[in-house]
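Engineer: sequence first, then the predicted structure:
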Amino acid sequence: MKRINDKRNISMMMDLYELTMANGYFLGENTETKVAFDVFFRRNPDEGGFSIFAGLEQVIQYLEDMHFDSEDVEYLRSLNLFDEKFLDWLSNFRFTGDVYAFPEGSVIYPNEPIVTVVANIVEAQLVETELLTQINHQSLIATKARRVVRAAQGRAVSDFGARRAHNNDAAIYGARAAIIGGVSSTATVIAGQYFDIPVGGTMAHSWVMYYGDELTAFRKFAKIYPDNCILLVDTYDVLDSGIPNAIKVFNEMKEQGIKSKSFGIRIDSGDLAYLTKETRKMLDDAGFPDAKIVISNCLDENTINSILAQGGQVNAFGVGERLITSRSEPVFGAVYKLCAVEENGEMQPRIKVSETVEKITNPGLKEVYRIYNSEGRALADLIAKKGEEVDLSDSFRFVDPRKPWKVRSFENCTAKKMQKQVLKNGKRTEEAVSAKEIAVYVKEQLANEIWDEEQRFENPHYHYIDMTPAYYEMKMDMLAREDWA
């Protein structure tokens, strides 16, 4: 399958400080010293109860392909910031580290490591920006798409956002993320080509305007596309012109033996709740109860909820700018923080301490387990020290870091380890998973594992992020050190 980066090298997608630090480490430290960085985020967009992890496949591709061309090295040399030995080293650079991650499409929650990079200090420092760029963008759009799809209540949703996206990559990767989040198709043709995802689309207002009169335009379109005849009816007047002309064409097609299940109209302006109700009556009265009604125009989960609550008669939604830009919450906020450094052959924890409590990090290499009750519903996520045994065959005590004084335990529960190794010595460990397969994984989790209370839009239930006693005590011991004062 064709890939976006087959004809370009984006290895220089990094902030300058990554290179200045890498140069400093190269000159002054043992560059073989291993470190670990965690990628995590601090809050769900739109005050939601969860997020959707997306962008992992592009991270893996980037790390496998990462190298610096002669033009890259010459540009860096021109900045007069870097030692020649460091530039020579970059000329032969390849990422050789290990990466652990949640499966792409996982339902994720704040303050748990969705990706962990373990590599030598220089390599680990250089990859920060691209990891965050891909994960922040695609996770944001996938999460927004899931909200829109939930609001649609089983009706089809298509991504119409390319022309409002911030640039080409935002449109292409945004379409991929939207599919992961649950939309059924995209209008972005190149995304369909790259990611083997369904594409869809019919006509624009210019088609109708070109032919001068609506009926002629509709007839010409129906002749070319009889099996997918979705007519845009709001170029002039929906109820007085668009729908009557569409019905004339549908009757002509019906006389030719074309089945009405291929008929439909799209409305892109006006009072969509009112217009769809009136349109449904007109189509039904004309003998076309199977004709689909598609709407578009500045839709998101809130407008869709409102239209349906008013009795709007809609079969499918085309959602554009408010999805592809996540207009209501345009920042995901994942960060890349050092959590461990190799000392005497062992990985020792590191912690970031801040006056802002939310910015204090979870130190050390760790495991994340998703805890399930006997019915298979996810009760909480549990953070443990790397290598720590978590045995749920009996009652298992845990610590709620928000209320550490309470004695709590899991009873009759099972656990699933969330992180798995996706890169070993710089090479992927498993075959790539398609966007469509990832979308199925998302849907299955939300149907079978995640509580409905976490999925509601208003005041969603908080998903607990608990800790084993050993991990919690290690973190508290680090925070209690006198030299933080």
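Structural biologist: Okay, I see it.
Engineer: every contact and neighbour count from this point should use C-alpha atoms.
Structural biologist: Will do.
Engineer: now do the SS call for Asp483.
Structural biologist: Following DSSP: H, G, I helix; E, B strand; the rest coil, Asp483 is assigned to helix.
Engineer: count the neighbours of it for me.
Structural biologist: 7 (other C-alpha atoms under 10 Å).
Engineer: pasting the second one now:
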Amino acid sequence: MTIRTRAFERVEEVSALPIYRDRKAALLTDFYQLTMMYGYHQADGQDQRVVFDLFYRTNPCGNGYVIAAGLEQVVWYLHNLRFDDEDIAYLRSLGAFSDDFLEELRNFRFTGHLYAVPEGTVVFPNEPLLRFEGRVFELQLVESAVLSFVNHQSLIATKARRIVDAARANTAHPNAPVIEMGLRRAQNMDASVFGARAAMIGGCVGTSNVLAGQSFGMAVLGTQAHSWIQNFDSELEAFRAYAQTFPDNVVLLVDTYDVLRSGVPNAIALARELEAQGRKVHSIRIDSGDLAYFSKRARQMLDAAGYPDIGIIASSDLDEFTIRDLLIQGAKITSWGVGTHLITSQGCPALGGVYKLAAREREGELEPCIKVSENASKVTNPGKKQVLRFIVEGHASADLIALDDEVIDPTQPIELFDPVHTYKRKTIRNFTVEPLLTPVYQSGELVYELPTLTDIQSRVEDQLKLFSSEVLRPVNPHGYHVDLSQRLWNLKHDLLLAQRPAGVPST
């Protein structure tokens, strides 16, 4: 019998959202996960306890950090992870698995532990974002799906934040909003809907995607297409018809024919007509051409006509670099519509998160284990771990990846050292410690109440205030300190030495 805690009720609410409703989860996996599960089953090793970490190795887009996202989707997945009759029938048709294995799948439930970094947390390379503990049979299955969820949404949230920060560099309009408009360019439906959600986590104020708006309670925004203007005998007639249809949100697309000789003059003409009725034009939108030049000239024309409050929205294949350049050139843009480059994270299409074994059961005890590689960056950190953030005078000073049972005394100074260049050391005093990994599942029971999207957005803003502008800058950011505890470093070093073939000298 399932205990109906608030955490359980909240995930049931999430599962009922339109994008999740009636969706199946079990077969969202790579086939080799099932073949490995079958191998464990055949070897009678399916109940072996293991620990897996999900982390990434390199910040995307040249950024200095990542915004963690996707945990809601992970929880939905684990909550609804069941193999139904249709799933079992399909797997049986493959001819690869025995009937007793398929019956094991029919009874599948997630019974393990999950610790995770809450969505909206600022994180760094090699820090576990999720830590799974439990039966290898279960933890092998979930790898592909949870990587998909966390990799995608963390990537898009981070890209969105880069774009939002670029837009906020506008000193005349420091709160210039960014609208996510990528539906038609996203790779598929899920990428567009969950990408829109991640964009909101990153700081966008709304989306053009109606299904995303319905699913997650986002503001849905949109104006008109060039075809609307073309379908009337004149541009002014099209503007009038739109203003009559949407009297409280008159936004006019002014680049269908000629921005400065037609679009803006017609917008001004309509503004005068509406003013006589006690109404107003809210904004114009420019979707092509030299956005810096057109926005400056349009601003001059609108101001000269007595309409300094009419905003200027820009779209047209924007990204953080284009927005920054436009502002350097003095563009007079008050809000931004960003599509392709945001929803696809163009230029950096994947986060590259991985899911690696950190400990396995041996003789009834969990034993740390390590993956060795010729590439030093791919050598894993062994054991059950926690991530500790040191806060000094209200600012994040460093993160420490430590073994889960380590206790840090905040009354004593602590010396941190770079895990590769160990001569680089930093002493921290008068700090508080914030553990980043929080319990989500305990023995298969959900103990974490999923936050609302608004709560996650607030967490992002609070998190970013902890870090220096040098860490947050989008180009050549200062590297934030992420170190290993002495115990973890010693364990890793000992395991690496133990892996060296006999007779091979150390270097």
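Structural biologist: Great, that's in hand. In this text, all values refer to a predicted model and were calculated from it rather than measured experimentally.
Engineer: quick one: residues contacting Tyr464 of the first structure.
Structural biologist: Applying C-alpha atoms under 8 Å, 6 or more residues apart in numbering to Tyr464 of the first structure gives the contacts 379-381, 400.
Engineer: which residue in the second structure lines up with it?
Structural biologist: Matched by TM-score structural alignment, Tyr464 of the first structure corresponds to His481 in the second structure.
Engineer: among the contacts of Tyr464 of the first structure, who's most crowded?
Structural biologist: Using other C-alpha under 10 Å as the neighbour test, the contacts of Tyr464 of the first structure are led by Asp381, with 23 neighbours.
Engineer: and that one? What does it align with in the second structure?
Structural biologist: Match for Asp381 of the first structure (TM-score structural alignment): Asp399.
Engineer: thought that match was touching Ile391?
Structural biologist: No: between Asp399 of the second structure and Ile391 there is no contact under C-alpha atoms under 8 Å: 9.1 Å.
Engineer: now do the helices in the stretch 301-450 of the first structure.
Structural biologist: Listed from the start of the chain, the stretch 301-450 of the first structure has helices (DSSP state H, counting those that start in this stretch) covering 301-309, 321-324, 435-448.
Engineer: out of the ones you listed, flag the one nearest Ile60 of the first structure.
Structural biologist: Shortest distance between Ile60 of the first structure and these, using C-alpha to C-alpha, is found for helix 435-448: 14.5 Å.
Engineer: among the helices of the stretch 301-450 of the first structure, which comes closest to Ala187 of the first structure?
Structural biologist: helix 321-324 (11.8 Å).
Engineer: what span of the second structure is that closest one aligned with?
Structural biologist: Under TM-score structural alignment, the match for helix 321-324 of the first structure is residues 340-343.
Engineer: report the contact partners of Leu479 of the first structure.
Structural biologist: Contacts of Leu479 of the first structure by C-alpha under 8 Å, 6+ apart are Val353.
Engineer: which residue in the second structure lines up with it?
Structural biologist: Counting by TM-score structural alignment, Leu479 of the first structure corresponds to Leu496 in the second structure.
Engineer: go on, Val157 of the first structure?
Structural biologist: Matched to the second structure by TM-score structural alignment, Val157 of the first structure sits across from Val178.
Engineer: my guess is that match meets Gly339, correct?
Structural biologist: No: assessed by C-alpha under 8 Å, Val178 of the second structure is found out of contact with Gly339, at 10.2 Å.
Engineer: which one of those two is surrounded by more residues?
Structural biologist: Using other C-alpha under 10 Å as the criterion, Val178 of the second structure and Gly339 rank with Val178 on top: 28 against 24.
Engineer: residues near the nearest residue to Ile180 of the first structure once chain neighbours are set aside, how many?
Structural biologist: Spatial nearest neighbour of Ile180 of the first structure, excluding adjacent residues (C-alpha to C-alpha, 6 or more residues apart in numbering): Ala439 at 4.1 Å. Neighbour count of Ala439 of the first structure, defined by other C-alpha under 10 Å: 23.
Engineer: what does Ala439 of the first structure correspond to in the second structure?
Structural biologist: Match for Ala439 of the first structure (TM-score structural alignment): Gln457.
Engineer: in contact with its match, which residues?
Structural biologist: Gln457 of the second structure neighbours (C-alpha under 8 Å, 6+ apart): 120, 200-203.
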